[in-house]
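In: Predicted model, plus sequence, below.
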Amino acid sequence: MNAATLPIISMASLDSDDGLNKLRHAASEVGFFYLVDHGITRDAQQEYLALSRAFFQLSAEEKQTVDMIQSPHFRGYNAMGNEMTAGRLDAREQFDWMNEEQALPEQQLQYPWQKLIGPNLWPTTMPKLKPELTTLQRKLSGITVNLLQKLCESLGVDRNALDHTIGGQPYTHAKLIRYPAQESQQQGVGAHKDPGYLTLVMQDSQSGLKVERGNEWIDVAPIPGALVVNIGELLELASNGLLKATNHKVESPIHGVERYSIAFFMAAQLSATIPVLALPPELKAKASGPTTDPNNPLLTDVGNNVLKGRLRSHMHVTRKHYCDESVRHLLAKSFAYAATTDICGDCRA
């Protein structure tokens, strides 16, 4: 299927009713679209992807100095085989960073998700990585906040209807990702939906991202300069299922080719609880409620929903930082209503 069969949305068109209608259609019928005229030039994107390649070309020893195993906040480097999706290992390596914050002392933790709050890990051998990526983080955050407000407008509610869940800044999580070439097709990242409000993906020239539509998987081929946008589960929840969080996956490249991408996830603040928007009658009639995976239930409180995903994906970090008695007690209280007994096989947190 041709890449153009996914909608292409111009940010510049969203000041018009026609542009908002196209945005709503893309977000409700597909859940994925290309975004152009977003303010980050094609050349700037190539520079960020080159920076990503430079990071992954660091020696194994240099990358291990910022290994995620050191971070109870799930920041830093993951080598191949250290992240799981849908219960299977992903064939990729990555570097994760989030909002730069001060960690809370253990004795002040009231909720387990507060353990996610903390500083990022930055390699001392690559000093420009921190300023470049935090600048990119601010740019992408601005794009997602603006886009979220435009989506609210497209739903016939106040553009600021979800602003109270964001506060001064949204919760953000970003990844540099490298998919090494494999001898045969493998799971680069398994089929899943994203948990937040919105995801932006910056791709290099290699395909591999696939979106589920009906009974088939379609390629999301790179379009130079365009960002790929997808709707997250929290936005599906807030729209009572009108907007769609769509299954997607990445297949590993083969024949000596590598794939690089940068993924940016935006959600409400970790302390927020997601409301259901009061849609106008004609749209409310089309909203059938959010879909949910019984093996990975969606929680309306953002912090626990985000933490649940991290605990399942990064088992080595979970075992090291979330299995002591005090944290297990907090987990038991917060996840009493969710199927979380499989989060940590060693201690059944």
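Out: On my side now, so go ahead.

In: going forward, measure contacts and count neighbours with C-alpha atoms only.
Out: Will do.

In: What segments of this structure are helices?
Out: 17-25, 42-56, 60-64, 129-154, 163-166, 233-238, 281-284, 302-313, 315-321, 325-334 (DSSP state H).

In: And here is the other one:
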Amino acid sequence: MATTATAISSAAAGQLHDDVYDRMKEVQEFEDSKLGVKGLVDSGISSIPRFFVHPNFKPDPNPGARPDVIPTIDLSGVDRQDARAKIAAQISGACRELGFFQVVNHGIPVEFLDRFVGAVRGFHEQPTEEKAKLYRREPGTGVSFFSNIDLFHSKAASWRDTLQMRLGPTLPELEEIPAICREEVVEWNQRAKQVGGLLMELLCEGLGVNSGALKERRFLESRVMVGHYYPYCPQPDLTVGIASHTDPGALTLLLQDQVGGLQVKFGEQWVDVVPVRGALVVNIGDLLQIMSNDEYKSVEHRVLANPTMEPRVSVAVFFNSDEQESVLGPIPELISPEKPAVYREFTKLDYMRRFFTKELDGRTLTNFYKL
């Protein structure tokens, strides 16, 4: 397979300045190889294939850590009423300002988080032949390995591979989950669901609505996990790890390692989300912005291509409704003569169909449903 990787890279690199370039042919060859980005790196390439080049990508020359923008919120004492009200207010403030924050003391041991990241890394660092068994884009068994969910829709691919898994309403059959991370995935599913449920309650309380409003709409039930692997990129100024985008669901819970690279759009500046060991990154998705009637913000974020020899690993859980025909729109309690509905109602099925037929291009679907 190394020969295939070299051929893909050489053919694309040789055409960087050619007028004739069959992008779809190169993309299909990459897809058929089932190598993933790591397979290209392992082949020893020194330049990235042309279809990974983002011609309009410009790294922010002065990114900022800005902890005042992306706060770290301590969940200690959340079971006490006085502390809970304060925590809900902090979370609400962060979501109204930017829609991103980190949480600590969430109840998941740091030792487990480290072990889980290691298990996901272990999956991606298996021999290509082993991972290729799971290389697919169809949901099928609920477990798949691929590179770039929007590979055939995007103008340029991004430098990452992904292990994707359905966590809820039910896990895949245990034998379908890769043995190298099976135990950790099962435990992570339970722990992420518990933290996600608590966050949903706090988010609702911050809006002044029934704390179970999101759970009643079954946003805790449909959970999808993605374990991203960002290997070393030989030309990180030409591509990205994940292109600028907003998340489609209600809520995203992210565990990242200490390598860094996640950035959030704040005004015209890209702000680094500095890794905090043991913390979970939380962000609002488009559907929660819609349901909150624009009280909470779903903002653009991206991941830079990894310039270091140490791979970056992150695991995200997307919380979404599992009712395809359910009608979504602003929560009724948030609509008033003073604050009329900003969005029309629509079905979850219509929304997800639109999301999965577009590229990750920074454009949010919220605009499509605005009144």
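Out: Yep, it's here. Just so you know, these numbers come straight off a predicted model, no measurement behind them.

In: can you redo the helices of structure 1 as CSV with mean neighbour count and distance to residue 1 of structure 1?
Out: Putting the helices of structure 1 into CSV (neighbours: other C-alpha atoms under 10 Å; distance: least, C-alpha to C-alpha, whole Å) gives the following:
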stretch, mean neighbour count, distance to residue 1 of structure 1
helix 17-25, 18, 19
helix 42-56, 16, 24
helix 60-64, 15, 38
helix 129-154, 18, 27
helix 163-166, 16, 37
helix 233-238, 27, 26
helix 281-284, 12, 30
helix 302-313, 20, 31
helix 315-321, 18, 36
helix 325-334, 15, 44
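
In: Of these, give the one that comes closest to residue 70 of structure 1.
Out: helix 315-321 (8.0 Å; C-alpha to C-alpha).

In: Relative to the whole chain's centre, how far out is that closest one?
Out: 20 Å (C-alpha atoms, centre = their mean, to the nearest Å).

In: helices or strands next to it in the packing?
Out: helix 302-313 (3 or more C-alpha pairs under 8 Å, 6 or more residues apart in numbering; DSSP states H and E).

In: The helix it packs on to helix 325-334, inter-axis angle?
Out: Orientation check (axes from the mean of the first three to the mean of the last three C-alpha atoms, to 10 degrees): helix 302-313 of structure 1 against helix 325-334 gives 120 degrees.

In: Looking at structure 1, name the residue matched to residue 273 of structure 2.
Out: Aligning on TM-score structural alignment places residue 273 of structure 2 opposite residue 220 in structure 1.

In: and if you look at residue 115 of structure 2?
Out: Checking TM-score structural alignment: residue 115 of structure 2 goes with residue 47.

In: And for residue 295 of structure 2?
Out: Aligned partner of residue 295 of structure 2 by TM-score structural alignment: residue 242.

In: Residue 131 of structure 2 now?
Out: With TM-score structural alignment as the criterion, residue 131 of structure 2 matches residue 63.

In: Kindly report the same for residue 241 of structure 2.
Out: Per TM-score structural alignment, residue 241 of structure 2 is aligned with residue 188.

In: For its match, list the residues it contacts.
Out: 90-92, 179, 249-252 (C-alpha atoms under 8 Å, 6 or more residues apart in numbering).

In: Neighbour count and distance to residue 229 of structure 1 added to those residues, as JSON lines?
Out: Converted to JSON lines, the contacts of residue 188 of structure 1 look like this (neighbours: other C-alpha atoms under 10 Å; distance: C-alpha to C-alpha, whole Å):
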{"residue": "90", "neighbour count": "23", "distance to residue 229 of structure 1": "22"}
{"residue": "91", "neighbour count": "24", "distance to residue 229 of structure 1": "23"}
{"residue": "92", "neighbour count": "23", "distance to residue 229 of structure 1": "21"}
{"residue": "179", "neighbour count": "25", "distance to residue 229 of structure 1": "20"}
{"residue": "249", "neighbour count": "20", "distance to residue 229 of structure 1": "14"}
{"residue": "250", "neighbour count": "23", "distance to residue 229 of structure 1": "15"}
{"residue": "251", "neighbour count": "21", "distance to residue 229 of structure 1": "18"}
{"residue": "252", "neighbour count": "26", "distance to residue 229 of structure 1": "20"}
